[in-house]
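Undergrad: Coordinates only, no sequence provided:
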């Protein structure tokens, strides 16, 4: 059994094969982070307009961003094996992912993988608000991406 991952592709940005690849990446990341098999998360792929509305409503920032996460239970169901551990939602702007892939000079696959894993790590409690936590989070992120063939 694996973590349940629902991908919501609002504008048909990805092919079915790309969705499978993205699911496999997140499954691998969950395995490496020792996430319970009873866990669930969703990943929504949207555009700049929608993510800007979400960013404004929930963060008070009236600009589009690349990824936003909403943790649901902060691990409160982890000890109850019969109940799913609802990790939360990851929302990615495909407009930003494409723009950043070009800007950073790497593939869209690499950028999308980076944003998805980044979002997952936030759902798992990682932060990057200090030098130490940033080093830890980005180190985990790069390790997961490299193990999936997405090295920089």
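TA: Noted; the coordinates are in hand. Note that the coordinates shown come from a computational prediction; the quantities given were computed from them, not determined experimentally.

Undergrad: Only C-alpha atoms from now on, for both contacts and neighbour counts.
TA: OK.

Undergrad: And for residue 86, nearest residue in space, chain neighbours not counted?
TA: Spatial nearest neighbour of residue 86, chain neighbours left out: residue 40 (5.0 Å); criterion: CA to CA, 6 or more residues apart in numbering.

Undergrad: count of residues packed around that neighbour?
TA: Residue 40: 18 surrounding residues under other CA atoms under 10 Å.

Undergrad: In contact with it, which residues?
TA: When contacts are counted by CA atoms under 8 Å, 6 or more residues apart in numbering, residue 40 is found next to 3, 4, 5, 6, 84, 85, 86, 87, 88.

Undergrad: Filter those residues down to the buried ones, ChimeraX style.
TA: Of the contacts of residue 40, the buried ones can be selected in ChimeraX as follows, counting by 16 or more other CA atoms under 10 Å:
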select :3,4,5,84,85,86,87,88
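
Undergrad: Report the secondary structure state of the residue nearest to residue 86.
TA: strand (DSSP: H, G, I helix; E, B strand; the rest coil).

Undergrad: Helix, strand, or coil at residue 122?
TA: Three-state assignment for residue 122 (three-state DSSP): helix.

Undergrad: ok, and here's another one to check against it:
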């Protein structure tokens, strides 16, 4: 099966072209190799600031827009143990095991940040997608050490696919 990218567009600022999706898929494949993740599906949704603001308020209790949100499907050990048990029993389980999670990107915020940082919108969207993917795998940036590790991984993969600053 491999790593799969499923995407949807719920914003009107940017037309999402096949070239951008191919680039994001290349990032997903490179990150998968780097992290030893060989199977799974990532659902990506492009939204505007209003939609991501609402999601950020509802799910994180933060009343402002953000650039990217990630929702991992298997965040608790209990859920993972249930999945392993069901697989050992021979049950078919596509969705919970194979679905890594959802990534939501605000195209409005990505546009602003690309201008602020002086690089392309494609690079910013790629950075946000990769950032979200690493969150799905359990990476975080709550302290300096974990932030440095996550940023290092992001920069290495972005460089590998040619998304330079």
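TA: That came through, no problem. Given the structure is predicted, the values throughout are model-derived calculations rather than measurements.

Undergrad: Can you calculate the TM-score here?
TA: For this chain pair, the superposition-based TM-score is 0.90 by TM-score structural alignment, normalised by the length of the first structure; 151 aligned residues with a CA RMSD of 2.0 Å.

Undergrad: do you know how far the residue nearest to residue 86 of the first structure is from residue 133 of the first structure?
TA: Counting by CA to CA, to the nearest Å, the separation of residue 40 of the first structure from residue 133 of the first structure is 25 Å.

Undergrad: and stretch 125-142 of the second structure, which stretch of the first structure?
TA: Stretch 125-142 of the second structure corresponds to residues 112-129 of the first structure when matched by TM-score structural alignment.

Undergrad: In the matching stretch, which residues are buried?
TA: Buried, per 16+ other CA under 10 Å, within stretch 112-129 of the first structure: 112-124, 126-127.

Undergrad: Give me the number of neighbouring residues for residue 59 of the second structure.
TA: Neighbour count of residue 59 of the second structure, defined by other CA under 10 Å: 10.

Undergrad: To clarify, my last question referred to residue 142 of the first structure.
TA: By other CA under 10 Å, 17 other residues sit near residue 142 of the first structure.

Undergrad: Residue 160 of the second structure -> the first structure?
TA: In the first structure, residue 160 of the second structure lands on residue 147 (TM-score structural alignment).

Undergrad: Count the neighbours of that match for me.
TA: Residue 147 of the first structure has 13 neighbours, counted by other CA under 10 Å.

Undergrad: any idea how far it is from residue 16 of the first structure?
TA: Distance from residue 147 of the first structure to residue 16 of the first structure, by CA to CA: 22 Å.

Undergrad: For residue 29 of the first structure, which non-adjacent residue is closest in space?
TA: In this structure, residue 29 of the first structure finds its nearest non-sequential neighbour in residue 144, 6.1 Å apart by CA to CA, 6+ apart.

Undergrad: where do the helices sit along the second structure?
TA: 18-35, 49-60, 77-88, 95-98, 107-117, 121-136, 144-160 (DSSP state H).

Undergrad: which residues sit against the third one?
TA: What that stands for is helix 77-88 of the second structure. Residues contacting helix 77-88 of the second structure (CA under 8 Å, 6+ apart): 74, 93, 96, 97.

Undergrad: now the fifth one
TA: With contacts defined as CA under 8 Å, 6+ apart, helix 107-117 of the second structure is touched by 11, 13-14, 46-49, 66-67, 120-121, 123-125, 128.

Undergrad: Filter those residues down to the buried ones and hand me the PyMOL line.
TA: In PyMOL syntax, the buried subset of those is picked out as below (16+ other CA under 10 Å):
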select buried, resi 11+46+47+48+49+66+67+120+121+123+124+125+128
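
Undergrad: Nearest to residue 150 of the second structure among the contacts of helix 107-117 of the second structure?
TA: Ranked by distance to residue 150 of the second structure (CA to CA), the contacts of helix 107-117 of the second structure are led by residue 128 at 12.3 Å.

Undergrad: which residues touch the closest one?
TA: Here residue 128 of the second structure is in contact with 67, 68, 105, 110 (CA under 8 Å, 6+ apart).

Undergrad: Tell me how far it lies from residue 67 of the second structure.
TA: On the measure of CA to CA, residue 128 of the second structure and residue 67 of the second structure end up 7 Å apart.

Undergrad: tell me, what's touching those two both at once?
TA: Common neighbours of residue 128 of the second structure and residue 67, using CA under 8 Å, 6+ apart, are 105, 110.

Undergrad: give me the number of residues near the equivalent of residue 34 of the first structure over in the second structure?
TA: Using TM-score structural alignment as the criterion, residue 34 of the first structure maps onto residue 36 of the second structure. By other CA under 10 Å, 9 other residues sit near residue 36 of the second structure.

Undergrad: same thing with residue 164 of the second structure?
TA: Neighbours of residue 164 of the second structure under the rule other CA under 10 Å: 12.
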